[in-house]
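S.K.: Fold the following, please.
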Amino acid sequence: MNTTLRRLASVVMVMFLALMVSTTWIQFFHADELNTDSRNVRAIYAEYGRARGPIVVGGEAVALSKPVDDEFGYQREYTNGKLYSPLTGFFSLANGTSRIENTENDYLNGQADALWVDRLQNLLTGRDPEGSSVELTVDPKAQQAAWDALGDQRGAVVALDPETGAILALVSKPSFDPNDLASHSTKEAGEAYTELLNDDSKPLNSRATNWTYPPGSTFKLITTAAALESGDYEPDTVIDAPSTYTLTGTQTQVGNFAGTSCASAGEMSLADALRISCNTAYLGLAGELGADAMNEQSEKFGFGKPFSVPFRTDASRYDNDPGAMNTAQVELSGIGQGSVIATPLQVAMVSAAIANGGEVMQPYSVDTVRDPQLEVVRETSPTSVGRAVSEETANQLTDMMKSVVESGSGTAAQISGVEVAGKTGTAQWGDTSKTDPHVWFTGFAPADDPQVAVAVVVESGGDLGGQATGGSVSAPIAKAVMEAVLNG
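M.R.: A predicted model of the protein is given here:
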């Protein structure tokens, strides 16, 4: 009898031990998996039942959580939602999170490892948990100026602090209102998201950071940089500038804007070629430099890799396989056509690097993270990505870009009492018989003490369509943004 009881007791003890071990294993090792499971209703209520931290621009919250009388407890609200959505993204019960709301989620919901002291204090005091505030680098005046100047045209504007890489403005149009996705009605939020996904203009995609365009003549800055860095060219070096240029190995002739001739003599200085944006001169120059030099120079400016700002951007590209490019393709790349594609952020980084003496800075949009007691728990330090060109080359490029704005194709970017350096661009795309070119401007100011670098792209010529140029449409937008930064 005792033997039977002992055996039964042993079996029961083993079963209890197995139950304890399995329960502990699930609760400890699978805790994160269970907490993040979309079917875990308790996790959803916990997430929405705490005060999510605000996203702050210029001391004002552009995203915040307000108490509401429903089962979730708090409602996410966005002030000027369309203006800031390319940065903030959305926080949605039905559709998840994006952009800053996604990358900074652990700080915003108060669960980041760096906030363990706050969580412990909340546990001991019974205080309701709160998220941290995320302060952006954006200048609200520059952001509003970019939004207003772009108007109803499709395109994007990016402004950077050349010395630090801080994003001062980032606008994309068409945009979307994240309030529509923040609804606690999963039906309404889901329908709003589906409508945005099906919109042909793709408003959920940021044209500033995740949309690539042919950069057109703004890429001549990189072609010029490659020439100057080679040691074979100076700004006053005379290069061929024929009325038309026949691409090597083809019968295709390429002309200049409006069929004009750059120089009656058929040649001109490199500086003048940039000033008036002479296509035929740059086609030949790129062919002389070759694909390797062009690709290497573009990579030094940041082409070929995405950036984290902190959300991930799309990579700009010189070519998928530079080694396989024929001479005609290389020639076209010299004017930012063919295989070359770039985001507006990348184009702004090119100007910013030139303004910064040749050094490329990592772009970023989050300045500071503060806990609920407003103590700093994280602060972004400017980081160099590398050197694109020597300081001497950067100075030469600056002088050449100043002439573009003083007396060349970019005069509409002039600011009274301020020297502006810039470059225009007009980029063909798609079936050129059916599409109007995208128009660009990029530059920085003041040229002698740069405070802001900017890039503007307006799709299909904007309001002017086929009559548009980068100088007539995009340069005034850039001017408005630079003035907003410089006037404080």
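S.K.: When you work out contacts or count neighbours from here on, use the C-alpha atoms and nothing else.
M.R.: Fine.
S.K.: Find me whatever residue is spatially closest to Leu197, sequence neighbours aside.
M.R.: Leu204 (7.2 Å; CA to CA, 6 or more residues apart in numbering).
S.K.: compare with the first, here's sequence two:
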Amino acid sequence: MNTTLRRLANVVMVMFLALMVSTTWIQFFHADELNDDNRNVRKIWAQFGTDRGPIVVDGEAIAQSTPIDDQFGYQREYTDGRLYSPLTGYFSIVSGTSKIEDTENDFLSGSADALWMDRLRNTLTGRDPQGSSVELTIDAAAQRAAWDALGDQRGAVVAVEPSTGKILAMVSKPNYDPNDLATHDSKAANKAMEELASSDDRPLESRATATRYPPGSTFKLVTAAAALESGDYDESTSLDAPDRYTPPGTDRSIGNYGGTSCSSTGEMSLADALRISCNTAFAELGVDLGNEALYDQASAFGFNAPFEVPFETTPSAFPPPDDEGWADAFVAQAAIGQWNVAATPLQVAMTSAAIANDGELMAPYSVETVRDPELEVVEKTSPRKLEDSVSSETANQLTDMMVGVVEDGSGTSAQIPGVTVAGKTGTAQHGEGLPPHVWFTGFAPAEDPKVAVAVVVESGGSVGTSEATGGAVAAPIARAVIEAVLNG
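M.R.: The predicted structure is shown next:
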């Protein structure tokens, strides 16, 4: 009997030991993982009882927590919620956090390691904890200009400062109001999230940083850069420019926009081909360069890797050279921004920004400064170079060519009196019988760039026909944003 009891006691002890070890392991080693999980409602509930720091644009809070008489104590509120939602994201009791509210949560909630002195001071003085303010790089005037100019059209606008990578504007439509998700009424918050998540409009998806589109002729900047970087071409090099081009190995030909002819002689310079956006010239140029050269140049501009701004963005895509399925026909399509090439508006803006910045691609960022409750600087973002996308000489040639696009080419609607604007239009097919997505990207002033911008308008925007072009639809939006930055 004693032997049996001893065995049973040993089994029970082992079970208790296993339970203690597993509980300790979960609570100690997985504590951070569990705390950071957006499904951890207890954490969100606790944070709703904290004076969460504001998110600030040009000295004004666009997200802040205000005292409220309920079980939480504070209500998160968003000023112009729809305008800034692609950046702020949401802070929700049922859905957790996203975008800036997520990546800067430790500072906003006051729990960051860098704020330990503030927490100690609060403990000693008995003062309620308070989060830090997060100041964004956004130019309020440029943000508003982008919003107003895009109007009721679907698409996105991104503007950056070429020399630093600061994001000056980021607009996406359709979008959502984060106030609907910040409500303390969990039933209402759940319903709002369900409606947003199930909507065919995809309002929760930032078209500026998460949606990838065929870049169309804006990708000709990459193809032109690859040609110039090879050393075999300059802006005056003559290219074949037939009315139609049939790549080797296929009987399917490529034509120019609207079936037009690029040149009466069948030839034109690289600069003129970019100026009028000649498809056949760039398709044949892409085949001559090869998919490896195009891939390397696209990657040098940031394709195939995510940007962190600080939230991670969807990487733009150019298929690697060893992918199955590459053929000259596909190289020709890729060279004009079609086939499997896909880019976010942020990526297209960064391509222009690198050209504007003498070929240097800077890391884009949206958080300028973090300040503690005493307004002391806790963290400040320093500009950081990612890589040399092209040489300074190539960047200068591309700039001259892009100026030609706006002065006397497909992008004349981006002209600004007294300002030299460099740009490139794009018209991207994305489905049989569907109006094209239309693009414009560029920078200004060309001789001393202060802002680079990319605009995409889905399915022709308000024009909504197969005749919609980047020059007619997207360029005026870019012009409005550029003017707002330069006049600020």
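S.K.: helix, strand or coil for the residue nearest to Leu197 of the first structure?
M.R.: The three-state label for Leu204 of the first structure, taken from DSSP: H, G, I helix; E, B strand; the rest coil, comes out as coil.
S.K.: Tell me how many other residues surround it.
M.R.: Neighbourhood size, Leu204 of the first structure [other CA atoms under 10 Å]: 22.
S.K.: so who does Pro67 of the second structure touch?
M.R.: Taking CA atoms under 8 Å, 6 or more residues apart in numbering, we find Pro67 of the second structure in contact with Asp51, Gly73, Tyr74, Gln75.
S.K.: Same check on Asn40 of the first structure?
M.R.: Leu34.
S.K.: how about the contacts of Pro67 of the second structure in CSV, adding secondary structure, distance to Thr223 of the second structure and neighbour count?
M.R.: Formatted as CSV, the contacts of Pro67 of the second structure follow (DSSP: H, G, I helix; E, B strand; the rest coil; distance: CA to CA, whole Å; neighbours: other CA atoms under 10 Å):
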residue, secondary structure, distance to Thr223 of the second structure, neighbour count
Asp51, strand, 51, 23
Gly73, coil, 56, 15
Tyr74, strand, 53, 20
Gln75, strand, 50, 22
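S.K.: about what we covered before: doesn't Ser175 make contact with the residue nearest to Leu197 of the first structure?
M.R.: Yes - the criterion here is CA atoms under 8 Å, and Leu204 of the first structure meets it with Ser175 at 6.9 Å.
S.K.: anything in contact with each of those two?
M.R.: Residues touching both Leu204 of the first structure and Ser175 (CA under 8 Å, 6+ apart): Pro86.
S.K.: Show me what counts as buried in stretch 59-78 of the second structure.
M.R.: By 16 or more other CA atoms under 10 Å, the buried positions in stretch 59-78 of the second structure come out as Ala61, Ile62, Ala63, Gln64, Ser65, Tyr74, Gln75, Arg76, Glu77, Tyr78.
S.K.: And stretch 293-310 of the first structure, by the same measure?
M.R.: Going by neighbour count (16+ other CA under 10 Å), the buried part of stretch 293-310 of the first structure is 293-304, 306-307, 309-310.
S.K.: contacting residues for the closest residue in space to Trp211 of the first structure that isn't next to it in sequence?
M.R.: Closest residue to Trp211 of the first structure apart from its sequence neighbours, by CA to CA, 6+ apart: Thr343 at 5.8 Å. By CA under 8 Å, 6+ apart, the residues touching Thr343 of the first structure are Arg207, Ala208, Thr209, Asn210, Trp211, Thr212, Tyr213, Asp314, Ala315, Ser316.
S.K.: what about 6 Å?
M.R.: Residues in contact with Thr343 of the first structure, defined by CA atoms under 6 Å, 6 or more residues apart in numbering, are Thr209, Trp211, Thr212.
S.K.: Give me the contacts around stretch 329-342 of the first structure.
M.R.: With CA under 6 Å, 6+ apart as the test, stretch 329-342 of the first structure has contacts from 212-217, 219-220, 223, 282-283, 286-287, 291, 316-319.
S.K.: now do stretch 259-273 of the first structure
M.R.: For stretch 259-273 of the first structure, the external contacting residues (CA under 6 Å, 6+ apart) are Pro235, Asp236, Thr237, Val238, Ile239, Asp240, Ala241, Pro242, Ser243, Met400.
S.K.: let's see 7 Å
M.R.: Under the criterion CA atoms under 7 Å, 6 or more residues apart in numbering, residues Pro235, Asp236, Thr237, Val238, Ile239, Asp240, Ala241, Pro242, Ser243, Cys278, Ala281, Met400 lie in contact with stretch 259-273 of the first structure.
S.K.: and Leu120 of the first structure, how far is that from Gln111 of the first structure?
M.R.: 11 Å (CA to CA, to the nearest Å).
S.K.: and what of Asp148 of the first structure?
M.R.: In this view, Asp148 of the first structure and Gln111 of the first structure are 37 Å apart by CA to CA.
S.K.: same thing with Ile239 of the first structure?
M.R.: Per CA to CA, Ile239 of the first structure is found 61 Å from Gln111 of the first structure.
S.K.: Same question for Thr248 of the first structure.
M.R.: Remark: distance between Thr248 of the first structure and Gln111 of the first structure (CA to CA) = 60 Å.
S.K.: Which helix in the first structure has the most residues?
M.R.: helix 2-29 (DSSP state H).
S.K.: Run the chain-centre distance for that helix.
M.R.: What separates the centre of helix 2-29 of the first structure from the centre of its chain is 57 Å, taken as CA atoms, centre = their mean, to the nearest Å.
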